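Chemist: build me a model from this:
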Amino acid sequence: MADGLSVFLVEDEALIRMMIADMVVELGHRVVAEADNVRDASAFAMTAQYDFAILDINLKGLYVDPVADLIERRGKPFLFATGYGPELLPSLLRRRPILRKPISIDQLKGMIESLFPKATAEAPR
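Modeler: The predicted structure is shown next:
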C-alpha cells in the first residue's frame, strides 16, 4: 500500500492527539478524520473513509464504546489507546487490541503491523 493506511483518530486531549497523529504520519500513514468527543466521533465513524481507527476509551467523561460499536458495524478494525485497562470496556470489546499510554512509536508500529501485516510489509520506509 504505497500511500499507507488512512486512520480515524479519536482522542480528547489535544496534545496527545497531535502526538499520535505525528506518529501515524512518521510511520507512513495519514490521519483522515479526528474527533475529541463521542458525538463528532460517532458521525465520523459512520461517514469517514478510513482503514482503521485509534480510539481513546474515555472522552471527556464519556466512554467511547458507542463509537466502537459503529466502527465494528462497518467492519473496520480499531484499537484502543488509553491509560485505562480493558475492564472499563463492554465485554465484547475487551478482545480488541489496547495500546497503553504513554504510547511509543514502536508500540504503535507493532500494533498497526499486527492489524495489517501485508499492507505494512509493502509500505516503503
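
Chemist: going forward, measure contacts between C-alpha atoms and count neighbours the same way
Modeler: Will do.

Chemist: quick one: Leu99 from Ile57, how far?
Modeler: With the distance defined as C-alpha to C-alpha, to the nearest Å, Leu99 ends up 11 Å from Ile57.

Chemist: list residues touching both of these two?
Modeler: Residues within reach of Leu99 and of Ile57 at once, by C-alpha atoms under 8 Å, 6 or more residues apart in numbering, are 80-82.

Chemist: for stretch 46-58, buried residues please.
Modeler: Across stretch 46-58, burial judged by 16 or more other C-alpha atoms under 10 Å covers 50-58.

Chemist: for comparison, sequence B:
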Amino acid sequence: MSDRPRRILLVEDEPLVAMLEQEMLTEAGYEVVGPFSRLARAREAARSEAIDAATLDVNLFGEFVYPVAEILAVRGIPFAFLSGYGADAGGAFPDAPVLSKPFGSELLLQTIQGMLRQRMASG
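Modeler: Modelled structure (predicted):
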C-alpha cells in the first residue's frame, strides 16, 4: 500500500456543504477531488480521475447523481450518497451507504474509512 493520501471524489451542489465536507476530509488527511456541482463534470471526473472513494449528493440542481454512481460501480470504487431525502436515496444501489443531511464529521469519516476498508478487502 502506498503512502499517498487517499483521494475522495466530492460531488455536491450546495457550496456551503461542499466547503464543510472538503474541510472535514482535508483535515482528516484525505485529498479531495472536486467538489463538482454539475452532473456532466462529476461524470467526467468519475471516469478519468484516480480516486479511492466518493461522496455523492443525490440531487445536483434537479439531476440525479446515479449516472456517476454507475461509473464508479463499474470501476469498483466505493461511494456513499449524501441526501436530504432519507435512507431510500440509494435508488438502484441499495448497498451504498446513505448519509442524511446534516451529518457530522465523525459519521462522514467513519463512512469513508469503512468504504476504503471494503475496497482493500475486495482486492
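
Chemist: okay, the shared contacts of Leu99 and Ile57 of the first structure in CSV with distance to Ala35 of the first structure next?
Modeler: Converted to CSV, these look like this (distance: C-alpha to C-alpha, whole Å):
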residue, distance to Ala35 of the first structure
Phe80, 14
Ala81, 14
Thr82, 15
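
Chemist: show me where the second structure has its helices.
Modeler: Listed in chain order, the helices found in the second structure under DSSP state H are 15-27, 39-48, 66-75, 105-121.

Chemist: hang on, Gly29 of the second structure packs against Arg7?
Modeler: No - judged on C-alpha atoms under 8 Å, Gly29 of the second structure makes no contact with Arg7 at a distance of 9.5 Å.

Chemist: between these two, which has more neighbouring residues?
Modeler: A count of neighbours by other C-alpha atoms under 10 Å puts Arg7 above the other of Gly29 of the second structure and Arg7, at 19 against 13.

Chemist: residue contacts, the more buried one?
Modeler: 30-33, 50-53.

Chemist: tell me the one of those nearest Met115 of the second structure?
Modeler: Among these, Ala53 lies closest to Met115 of the second structure (C-alpha to C-alpha), at 6.9 Å.

Chemist: Phe81 is in contact with that closest one, correct?
Modeler: No - assessed by C-alpha under 8 Å, Ala53 of the second structure is found out of contact with Phe81, at 11.4 Å.

Chemist: ok, the residue nearest to the spatial centre of the second structure to Ser2 of the second structure distance?
Modeler: Residue closest to the mean C-alpha point of the second structure, counted by C-alpha atoms, centre = their mean, is Thr55 at 1.2 Å. Per C-alpha to C-alpha, Thr55 of the second structure is found 22 Å from Ser2 of the second structure.

Chemist: then Glu106 of the second structure?
Modeler: On the measure of C-alpha to C-alpha, Glu106 of the second structure and Ser2 of the second structure end up 25 Å apart.

Chemist: neighbour count: those two, which is higher?
Modeler: When Glu106 of the second structure and Ser2 are compared for neighbours, Glu106 comes out ahead with 10 against 5, by other C-alpha under 10 Å.
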